[in-house]
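[1] coords below, sequence missing:
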């Protein structure tokens, strides 16, 4: 499950698309969102979950890599820099 690029790995999909277009080798898969959700669900049950490398070293799981997210969004034509100025009163 973790050895292939999944449909919910947005950054991974963009990297694969770029590699195919440029004729390069497909990069290693990233961490799918479903795995991140599983970790959060286990943590919500007060279970201490550690992700380990092959060598047994703990891997820090970040909530998101802003640089990769912004790059992926730009490649998809999505603008994430818009200022959300609406307040709850606007919807009442």
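    Yep, that arrived. Since the structure is predicted, the reported quantities are computational estimates derived from the model, not experimental observations.
[2] hey, let's count contacts and neighbours off CA atoms from now on
    OK.
[3] and residue 21, that's in a strand?
    No. Residue 21: not assigned to a strand; according to DSSP: H, G, I helix; E, B strand; the rest coil it is helix.
[4] Quick one: neighbours of it, just the number.
    Counted with other CA atoms under 10 Å, residues neighbouring residue 21 total 9.
[5] Please, where are all the helices along the protein?
    Using DSSP state H, the helices of the chain run over 10-22, 33-44, 66-75.
[6] so which of these is the most packed in?
    Among these, helix 10-22 has the highest mean neighbour count (mean count of other CA atoms under 10 Å), at a mean of 16.
[7] try this one next to it:
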């Protein structure tokens, strides 16, 4: 869940059922916005606000903090987690 309150740069809270509802309606862009810049992506929210004020194109949203926490927890269990970008493919012979 995002931080609460304006003083901590808190974001919009969004529950699991709301995520399912937007997914069912095919509102992927709204869902992405609600789970990133309107939630716990504080730097992304600042960049989005700046681009709106300047009249520029909106930047790509960052990785949600909840995902970063999940990655750190998995790494704490000894699992190697790599974030792949567009155009990258996982290969089984990439293991060390």
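    Yep, that arrived. Remember, predicted model here, so these are calculated numbers, not experimental data.
[8] Can you pull the TM-score for these?
    The TM-score (TM-score structural alignment, normalised by the length of structure 1) is 0.53; 58 aligned residues with a CA RMSD of 2.4 Å.
[9] Ok, which of the helices of structure 1 comes nearest residue 2 of structure 1?
    The closest of the helices of structure 1 to residue 2 of structure 1 is helix 33-44. By CA to CA, the value is 8.4 Å.
[10] which residues of structure 2 does that closest one align to?
    The aligned range for helix 33-44 of structure 1 in structure 2 is 65-76, by TM-score structural alignment.
[11] Let me see the contact set for the residue positioned nearest the centre of structure 2.
    Most central in structure 2 under CA atoms, centre = their mean is residue 64, positioned 2.6 Å from the mean C-alpha point. Applying CA atoms under 8 Å, 6 or more residues apart in numbering to residue 64 of structure 2 gives the contacts 35, 36, 39, 40, 41.
[12] Can you lay out those as TSV showing neighbour count?
    Output for the contacts of residue 64 of structure 2, formatted as TSV (neighbours: other CA atoms under 10 Å):
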residue	neighbour count
35	25
36	22
39	25
40	25
41	22
